[in-house]
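Novice: Okay, structure incoming, though there's no sequence with it:
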């Protein structure tokens, strides 16, 4: 993208063309893709109660639901295969999308994950689920590198976290659509139909994305991106690509990656284990749990948008990019901490799931607000030609951290819930402290520093 254009005062763009409202159409497409992305990965968690009757999963009907070591191990193993593949895929996907561009890279990613999602419907063993989850993870790993690259190409700094918060709220919207959809199609045609239903939505999105003239309508670079491109000019290869070796020299890459590694597993814990938590602690079926799941994800959507808007509001009122991002992240980190009290709720309110649900909802909303700002930092620190690569490295770290946290969860959630929720409560404060140590000043170029 050209960076030799005149700056439009106050716009945040080097030209006014990029500031058109078309960018919000792009944000809408990113929202739909993210919604489908989370629907496809979460179906496995939603059909978990139905898998009790699938012989190869190992549920023991003679034992109580808190003592199902074979089933729990199989269920957790399938999830871990997804997370590992998701992490490995990030490393490749980020680089591929930077090479192919947002339009082609995104299309390839959703084609792979949509087909992989539908393939779950034909498995006949735990190993089959694992293979399907591997390909699902490889495809889904392209969503965020592509989406965040798109945001860096279309949105100025002050709007970036808001845009991320909006499209990332698709992860919550999926929870509004998926449970009733899964419940309906599973009741009518079996659990296999749930995977076909969500996977086919990805194919529909692919048609929309193919028809949208992304590259023709995109304008010039944002002013922030123009400055970052100049900062990385010496390292850039012909064609504008920045070698991975140059990116690995920047502490911002490690700050983002560690932020993801320390907190992604907490979000995945809510996604994959919340239906199980409500079932085992409060005897709620998926249908009965829907109002509680709905509440968590509606509140999460509010947190995603509010948290993303907070940093932009702070910048609009005179705060620097550094202060705006980090104050917002600190507020979100503190809002997560009451989740430590969740394990006590089933004792205090043995038949009422709402207190525990609302604490989890607050934590999930804070996570989404945190993520909206953390996801924006690659665009604050790297040019758009490298954003997907940086997000890919961070996503890989997040997947490794998520797999590690899942390993802890599957061995401790039934009998040691306080340990799990204590780790979830403290992860964000630790992550922010690490980020601050590595990047004391976001937005300060290395040359200036």
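Specialist: Yep, it's here. Bear in mind the structure is a predicted one, so any value in this text is a computation, not a measurement.
Novice: going forward, measure contacts and count neighbours with C-alpha atoms only.
Specialist: Will do.
Novice: All the helices of the stretch 301-449 of the chain, in order from the start?
Specialist: Assigned by DSSP state H, counting those that start in this stretch, the helices in the stretch 301-449 of the chain fall at 321-336, 342-348, 354-381, 384-412, 417-438.
Novice: The third one relative to helix 321-336, how many degrees between them?
Specialist: This means helix 354-381. 160 degrees (axes from the mean of the first three to the mean of the last three C-alpha atoms, to 10 degrees).
Novice: then this one, side by side with the first:
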């Protein structure tokens, strides 16, 4: 980029003749996230099927989720450093292979302890997905496109959660009867049992890692990126300096604004992901055969939110609003949209509940997409994966605490009311924390030249 050209001028000049390969990378990241969440959601959907066979209580299930999140916390911080050191290509490959093997081997487990071990290994591998994805986004996209790119690949978490409630019953059961109000979708399933779900979804997903290894390179090394697209990708000011030590990274407030936000909002997403099927069974009488369409409807709405969050903040930036206010206005809008879950416990109609939950999960994804862009806005690119890894660890610790609480609450009260109140308030609290820590959301200079 020449000295007298602004990033906007470079992008506007190059956009008409630029290749679009960065969006191919974004789609690759989306597909990986679909696989990630299909694997993750498989366990939640089979909770009552496996739990009844193996004699689980609510606390047993919570303990299995706890150990998955414990591994996720450990792996998140570990993979952040690995990805910063070796890059997104190698780091994501390692993570993907670990989680896919662990998921596939879950089909052999015979009791809750073995489930905890398998889910622990899965958590180690899956923890690398977001740090690697965000590293790739920081490497391939200029600042003004990052929120949209994050929203697109993050939509894969919803697509995976949509595919799983459709596929898992069909693999497990000989007959499936999904209901949408008065409409019933009846299908003949394979009837292979719950173990086959892990074998089938695990083995099929290995195609992705081969494609990733073949297709991914840094933008400057990639033959499909022309000079015009490279100008767009590199239109932001270049980072300086070598890899930044951990102690330096956790000493800056920009790391903590991301980490605290993740600690507050990630546990809410875990609750929806791991306890939504159980809640639909308890409150509305659904089961593995019938709760597929409500769950699909919820995560379809979530997909819209994931992209909308990135679109809104990107639109505000392009219209001349500062990055600071673009991010925070977007966060406020979607924090407010979560709040109807306060009243969810009193809702008796299934599809009204689906609407409220769907809006809340969509708002979470929009909020989360913008939270994930904060490190790319505020720290050097060479520190992005490490900051995201640390924040993800904090989010997983929050999820561990939430899992224990949810298990205890359901075991002792049998009600989701307290859980819904926590879900409704977490996002506004997170936004307040972000603003108090960084009122102007400025890029830190404290890590420039640090080695």
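Specialist: All right, it came through fine. Bear in mind the structure is a predicted one, so any value in this text is a computation, not a measurement.
Novice: Between the helices of the stretch 301-449 of structure 1, which one is closest to residue 171 of structure 1.
Specialist: helix 354-381 (9.1 Å; C-alpha to C-alpha).
Novice: Where in structure 2 does that closest one fall?
Specialist: Aligned by TM-score structural alignment, helix 354-381 of structure 1 falls on residues 351-378 of structure 2.
Novice: what comes up buried for the matching stretch?
Specialist: Within stretch 351-378 of structure 2, the residues that count as buried by 16 or more other C-alpha atoms under 10 Å are 353-354, 356-378.
Novice: Endpoint to endpoint, stretch 410-425 of structure 2 covers what distance?
Specialist: Criterion C-alpha to C-alpha, to the nearest Å; first-to-last residue distance in stretch 410-425 of structure 2 is 20 Å.
Novice: quick revisit: could you check how far the match of helix 354-381 of structure 1 is from the centre of its chain?
Specialist: In this view, stretch 351-378 of structure 2 has its centroid 10 Å away from the chain centroid, taken as C-alpha atoms, centre = their mean, to the nearest Å.
Novice: Stretch 141-150 of structure 2 now?
Specialist: 16 Å.
Novice: And the contacts of it?
Specialist: With contacts defined as C-alpha atoms under 8 Å, 6 or more residues apart in numbering, stretch 141-150 of structure 2 is touched by 22-23, 26, 134, 137-138, 232-236, 307, 309-311, 313-314, 317-318, 369-370, 372-373, 376-377.
Novice: Now the buried members of those residues.
Specialist: 22, 26, 134, 137-138, 232-236, 307, 309-311, 313-314, 317, 369-370, 372-373, 376-377.
Novice: Please tell me I have it right and residue 273 of structure 1 contacts residue 43.
Specialist: No - with contact defined as C-alpha atoms under 8 Å, residue 273 of structure 1 does not reach residue 43; the gap is 11.8 Å.
Novice: what about residue 135 of structure 2, neighbour count?
Specialist: Residues contacting residue 135 of structure 2 under the criterion other C-alpha atoms under 10 Å number 27.
Novice: Helix, strand, or coil at it?
Specialist: Put simply, residue 135 of structure 2 is helix when judged by DSSP: H, G, I helix; E, B strand; the rest coil.
Novice: Not counting residues beside it along the chain, what's closest to it?
Specialist: Nearest non-adjacent residue to residue 135 of structure 2, counting by C-alpha to C-alpha, 6 or more residues apart in numbering: residue 385, 5.5 Å away.
Novice: got a list of what the one you found touches?
Specialist: Contact analysis of residue 385 of structure 2 by C-alpha under 8 Å, 6+ apart lists 80, 81, 83, 84, 131, 132, 134, 135.
Novice: Alignment lookup: the second one to structure 1.
Specialist: Right, residue 81 of structure 2. So residue 81 of structure 2 corresponds to residue 95, using TM-score structural alignment.
Novice: what's that match in contact with, if anything?
Specialist: Contacts for residue 95 of structure 1 (C-alpha under 8 Å, 6+ apart) come out as 388, 389, 392.
Novice: Residue 119 of structure 1 against residue 130, yeah?
Specialist: No - using C-alpha under 8 Å, residue 119 of structure 1 is not in contact with residue 130; the gap is 11.1 Å.
Novice: Find the residues that touch each one of the two.
Specialist: By C-alpha under 8 Å, 6+ apart, residue 119 of structure 1 and residue 130 have no common neighbours.
Novice: what's the burial count for residue 91 of structure 2?
Specialist: 23.
Novice: ok, residue 414 of structure 2 - contacts?
Specialist: Counting by C-alpha under 8 Å, 6+ apart, residue 414 of structure 2 has no contacts.
Novice: rerun that using 10 Å as the cut-off
Specialist: When the contact criterion is C-alpha atoms under 10 Å, 6 or more residues apart in numbering, the partners of residue 414 of structure 2 are 58, 282, 407, 408.
Novice: same check, this time on residue 287 of structure 2
Specialist: Applying C-alpha under 10 Å, 6+ apart, the residues near residue 287 of structure 2 are 45, 46, 48, 49, 169, 177, 178, 277, 278, 280, 281.
Novice: just residue 402 of structure 2 next, same as before
Specialist: Taking C-alpha under 10 Å, 6+ apart, one finds 62, 66, 266, 267, 268, 270, 271, 396, 408, 419, 422 in contact with residue 402 of structure 2.
Novice: Out of the residues you listed, who's the most crowded?
Specialist: Highest neighbour count within the contacts of residue 402 of structure 2: residue 396, with 29 neighbours (other C-alpha under 10 Å).
Novice: is it true that residue 52 of structure 1 touches residue 74?
Specialist: No - between residue 52 of structure 1 and residue 74 there is no contact under C-alpha atoms under 10 Å: 11.4 Å.
Novice: hey, what's in contact with both of those two?
Specialist: 58, 59.
Novice: Show only the entries of the contacts of residue 287 of structure 2 found in helices.
Specialist: Of the positions in these, 45, 48, 49, 169, 277, 278, 280, 281 sit in helices, assigned by DSSP state H.
Novice: Skipping adjacent residues, who's closest to the equivalent of residue 138 of structure 1 over in structure 2 in space?
Specialist: Using TM-score structural alignment, the equivalent of residue 138 of structure 1 in structure 2 is residue 124. The shortest distance from residue 124 of structure 2 to any non-neighbouring residue, by C-alpha to C-alpha, 6+ apart, is to residue 75 (4.6 Å).
Novice: tell me the secondary structure for that neighbour?
Specialist: Residue 75 of structure 2 ends up helix, using three-state DSSP.
Novice: burial count for it?
Specialist: Other residues near residue 75 of structure 2 number 27, with proximity taken as other C-alpha under 10 Å.
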